[in-house]
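Colleague: okay, sequence plus prediction incoming.
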Amino acid sequence: MARSSYISVLRIIAIFLIILIHSSSGYLNSNDFDSFDWDYANWINSFSRFAVPLFVIISGALLLQRDEDTGTFYKKRLFKIIPPFVFWTIVYLIYYFIRYIDFEYVGFPQVINIVLIRLKSGSNAHLWYLYMLIGLYLAIPFLRKMIRNCSKREIEIFLCLWFASLFFSNKWFNAYLPNFDLTFFTGYMGYLVLGYYLYNHPLPQLRWSSLPFFIGCCLITGWGTYYLSVEKGEFDPTLYNYLSPNIALSAGLLFVFIQCLKLPERLSAFWEFIDIHSFGIYLSHILFLNYIHPLLPLTTLWKIPTAAILTLLASALLTYCLRKIPFGKYVSG
């Protein structure tokens, strides 16, 4: 099994699940917890929420291996992120104003204020990922030097402390725990280290047990979200948090399971196409999803996956076309 093959499979799974999350999340706002739509959307999210952490794990698996000086890393990696970041920020600002703002009632000062507010964490909600990714990329050259001087046992200790910190930083668990300052171990950096560890120290002994444990974590997410929401009287996304222990376990266990499968050395041309364009698909998919989803004359059962599939294909095609125009490859993602 080629390592690049399973990494590609994981990347494809992650990008599709992210689109599936965005195709289904709107149904969770109804607060009709016993309806089919809410229940269906909850289970889709519960079996998909690990997708963003999975992307970060993949980044750790690939980037913490490299032997580059800090300047070279910044030049190569940040140049790949900053142009798409600027381009899609502008695109989604324009999209927002065209779709949601009536300029007859909004003056220039209000426009500037809206721009500043939306630039704070992303001109569209899903662009928060780029803000987080830039922060991780700034840290990777230093994290790489630290982690490559650690023994396997020391990395395991770090991961244990990081996993413990997820309980302390989670608002639901934190209410029952002392206020230890585990700032050094918190955040998405742990996913990078987890990716590095799993890439270099596969766990074939967990090949089959990883799957039922993965399903168990997702079931906990689904049942727990239902229970918390009913108790609160409104949708409670606490267990959906990307830095929740259940989500971290789901992401890690799926990585282990896919890593241990016997996959072909190369994927088919179609799946390679999706893999190669996955970053661009992430950046552009909201543009298509917001129009495709409402237009589908289907019941919720079929509407959510159909919208996700059509959005995946349309976003991949747009990314491909953007890369064919002058300078398009620098901004497409």
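Modeller: In hand now; what should we look at?
Colleague: alpha carbons only for contacts and neighbour counts from here, please
Modeller: Will do.
Colleague: now do Leu283 against Pro84, distance only.
Modeller: 8 Å (Cα to Cα, to the nearest Å).
Colleague: what is the burial count for the residue nearest to Leu62 when sequence neighbours are not counted?
Modeller: Using Cα to Cα, 6 or more residues apart in numbering and skipping the chain neighbours, the partner closest in space to Leu62 is Tyr196 (7.3 Å). A total of 24 residues lie near Tyr196 under the criterion other Cα atoms under 10 Å.
Colleague: same check on Ile114?
Modeller: The number of residues packed near Ile114 is 15, by other Cα under 10 Å.
Colleague: how about it, secondary structure?
Modeller: Recorded secondary structure, Ile114: helix (DSSP: H, G, I helix; E, B strand; the rest coil).
Colleague: Phe73 against Leu138, yeah?
Modeller: No: using Cα atoms under 8 Å, Phe73 is not in contact with Leu138, being 9.1 Å away.
Colleague: before we move on, back to that, mutual contacts of Leu283 and Pro84, please.
Modeller: By the contact definition Cα atoms under 8 Å, 6 or more residues apart in numbering, Leu283 and Pro84 are jointly contacted by Gly333.
Colleague: for this protein, list the residue farthest from the centre, please.
Modeller: Distance from the centre of the chain peaks at Glu104, with 37.4 Å (Cα atoms, centre = their mean).
Colleague: contacting residues around it?
Modeller: Contacts of Glu104 (Cα under 8 Å, 6+ apart): none.
Colleague: relative to Ile114, how far out is it?
Modeller: For Glu104, the distance to Ile114 - Cα to Cα - is 15 Å.
Colleague: Ser35: neighbour count?
Modeller: There are 11 residues near Ser35, going by other Cα under 10 Å.
Colleague: with Gln65 instead?
Modeller: 15.
Colleague: pretty sure it contacts Tyr196?
Modeller: Yes: at 7.4 Å, Gln65 counts as touching Tyr196 under the criterion of Cα under 8 Å.
Colleague: which residue sits closest to Gly190, ignoring its sequence neighbours?
Modeller: Per Cα to Cα, 6+ apart, closest to Gly190 is Trp162, 6.0 Å.
Colleague: next, the one you found: secondary structure please.
Modeller: Secondary structure for Trp162, judged by three-state DSSP, is helix.
Colleague: just list the residues touching it, thanks.
Modeller: 185-186, 190.
Colleague: go again with 10 Å.
Modeller: Trp162 sits next to 156, 168, 182-191, 193-194, 245 when contact means Cα atoms under 10 Å, 6 or more residues apart in numbering.
Colleague: what about versus this one:
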Amino acid sequence: MTKKIRFEGIDFLKFFAIFGVVCLHVAGSYFNVGSQSENLAFSFEPIRFYYYIGTISIPLFFCINGFLILGKKKVTFTYILKKVGLLLTPVILWTIIDFFSKLIHRKEIVNPLQIGVGYLGQQGLFFQFWFIGALVIVQLTAPFLNWLLRNHWATFCILLVAFGFICLTVMFASYHARYPLAKSVVQTFRLWTWFFYFMMGAWLRQTQYSIQLSKNMRFCLFILVIFVVQVGAIFSSVLLKNGYAEYDYDSLFVMLAVLILMLQYNQVITLNRSEFISRLVHHFAANTMGIFIIHIVVLRLVLRLLPMVGPNFAPIIIFIVFIASDLLTFCLRKIPFASRLVSIE
């Protein structure tokens, strides 16, 4: 039996992406993200840099997902239905927990279907489950996209470019209007964006394009890309008069950032760092979905316990929330039934 190759570079990107999500939600708790001053001096506050670390996290997740799923020789509908079922399992379980929590503590009866659909539509305690909803929709098309990839490569590429063109059109129209046009569509259904990044991942896997750099040059370029994205997101927030990172997913600078990072790391089998670093990267990558699911609950708890902590302490809160979410995920994954709350495997 051929041993499955694990790309440490992809695991590193997973780790960075989930860390970015935590940065985004923690930092976003310390300033009014939706309102944006046109004064650039206020826009370059440290708290905004912490927030915009997560600008490329969700696009990166979709790109990695496309890279891993559509990179397979055969993608059957049965395989995808199984993956969709595993994706929806935590949503269903947390919906049941939320239902009984409301029933016991508030004496309130809420339709569980309403709770679950609300989660997938970016509402309620687990509003971040919109990502799972969008991923389910995109993955359901994976057998067809894989067929295109294998049998009609030119058509696949044209479709990829078309989705990219739609993204850029939405972005430039938003800049012209000085308003994020994507705001009228809940994130779950901004499918032009998710299909673009999902298919980009598949395109990278099929072509096997990569940038060969030394480990130190690779890391320096990684830091530079993240910094450029942070600055780009700040200028974009001034143009759009709205600071939410989600409105930059269609921007050219985010597209290029995701592409560059994937080109850097998609073929990297080992980062050539210490054994400790390798184990840490693999550990966090394995707990990615659990951290994604649980970190909002941990964040709310931390904010209640430390209500007087201000924006200057955001890096410490980010670290606390990330590590606590990881440890909680690690523990829950060791318990047979409870593991389904934080796992999609």
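Modeller: Sure, I can see it. All of these numbers come straight from a predicted model, not from anything done at the bench.
Colleague: TM-score for these two?
Modeller: Once superposed, the chains reach a TM-score of 0.77 (TM-score structural alignment, normalised by the length of structure 1), with 312 aligned residues with a Cα RMSD of 3.7 Å.
Colleague: picking up where we left off before, which of Phe73 and Leu138 of structure 1 has more residues huddled nearby?
Modeller: Phe73 (18 against 15).
Colleague: in structure 2, what stretch matches stretch 126-136 of structure 1?
Modeller: Per the alignment by TM-score structural alignment, stretch 126-136 of structure 1 matches residues 128-138 in structure 2.
Colleague: gap between the matching stretch and the chain center?
Modeller: Here the centre of stretch 128-138 of structure 2 is set off from its chain's centre by 10 Å, with Cα atoms, centre = their mean, to the nearest Å.
Colleague: now what about that stretch, what contacts it?
Modeller: Stretch 128-138 of structure 2 has contacts (Cα under 10 Å, 6+ apart) with 21, 58, 61-62, 65-66, 80-81, 83-85, 87-88, 90-91, 116-123, 139, 142, 145, 186-191, 194-195, 198-199, 292-293, 295-296.
Colleague: how about a cut-off of 7 Å?
Modeller: Stretch 128-138 of structure 2 is contacted by residues 84, 87, 119-122, 187-189, 195 when judged by Cα atoms under 7 Å, 6 or more residues apart in numbering.
Colleague: farthest pair within the residues you listed?
Modeller: Spatial extent of the contacts of stretch 128-138 of structure 2 (Cα to Cα) is set by the pair Tyr119 and Phe195 at 21.0 Å.
Colleague: whatever residue of structure 1 lines up with Leu341 of structure 2: what's it in contact with?
Modeller: In structure 1, the residue matched to Leu341 of structure 2 (TM-score structural alignment) is Val331. For Val331 of structure 1, the contacting residues are 83-84, 87, by Cα under 7 Å, 6+ apart.
Colleague: please redo it, this time with the cut-off set to 8 Å
Modeller: Val331 of structure 1 sits next to 83-85, 87-88 when contact means Cα under 8 Å, 6+ apart.
Colleague: just the buried residues of these.
Modeller: Buried members of the contacts of Val331 of structure 1, scored by 16 or more other Cα atoms under 10 Å, are 83-85, 88.
Colleague: with distance to Asp39 of structure 1 and secondary structure added, can I get those in CSV?
Modeller: Shown next, in CSV, are the buried ones among the contacts of Val331 of structure 1 (distance: Cα to Cα, whole Å; DSSP: H, G, I helix; E, B strand; the rest coil):
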residue, distance to Asp39 of structure 1, secondary structure
Pro83, 39, helix
Pro84, 36, helix
Phe85, 35, helix
Trp88, 33, helix
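Colleague: which one of those residues sits closest to Ser278 of structure 1?
Modeller: Pro84 (13.2 Å).
Colleague: what residue of structure 2 matches up with that closest one?
Modeller: The equivalent of Pro84 of structure 1 in structure 2 is Pro90 (alignment by TM-score structural alignment).
Colleague: wait, that match sits on Ala338?
Modeller: No: between Pro90 of structure 2 and Ala338 there is no contact under Cα under 8 Å: 9.8 Å.
Colleague: find the centremost residue of structure 1, please.
Modeller: Closest residue to the average C-alpha location of structure 1: Val52 at 1.6 Å, with Cα atoms, centre = their mean.
Colleague: the residue nearest to Gly190 of structure 1 -> structure 2?
Modeller: Using TM-score structural alignment, Trp162 of structure 1 lines up with Phe163 in structure 2.
Colleague: and that match, how far from Trp192 of structure 2?
Modeller: Distance from Phe163 of structure 2 to Trp192 of structure 2, by Cα to Cα: 6 Å.
Colleague: likewise for Cys167 of structure 2?
Modeller: Distance from Cys167 of structure 2 to Trp192 of structure 2, by Cα to Cα: 7 Å.
Colleague: and Lys82 of structure 2, by the same measure?
Modeller: 24 Å.
Colleague: same question, Lys74 of structure 2
Modeller: Taken as Cα to Cα, the span from Lys74 of structure 2 to Trp192 of structure 2 is 24 Å.
Colleague: give me the more crowded residue out of the two.
Modeller: Remark: of Lys74 of structure 2 and Trp192, Trp192 carries more neighbours, 17 against 13, as counted by other Cα under 10 Å.
Colleague: residues in contact with the more buried one?
Modeller: 163-164, 166-167.
Colleague: that one pairs with which position in structure 1?
Modeller: With the correspondence set by TM-score structural alignment, Trp192 of structure 2 lines up against Thr186 in structure 1.
Colleague: ok, Pro315 of structure 2 next?
Modeller: By TM-score structural alignment, Pro315 of structure 2 lines up with Pro305.
Colleague: three-state assignment of its match?
Modeller: With three-state DSSP as the basis, Pro305 of structure 1 sits in helix.
Colleague: give me the nearest residue to it, chain neighbours excluded.
Modeller: Using Cα to Cα, 6+ apart and skipping the chain neighbours, the partner closest in space to Pro305 of structure 1 is Leu20 (6.6 Å).
Colleague: and that neighbour, what element?
Modeller: According to DSSP states H and E, Leu20 of structure 1 maps onto helix 3-24.
Colleague: how big is the offset of that helix relative to structure 2?
Modeller: Compared with structure 2 after fitting, helix 3-24 of structure 1 deviates on average by 0.6 Å (mean Cα distance after the TM-score superposition for structure 1).
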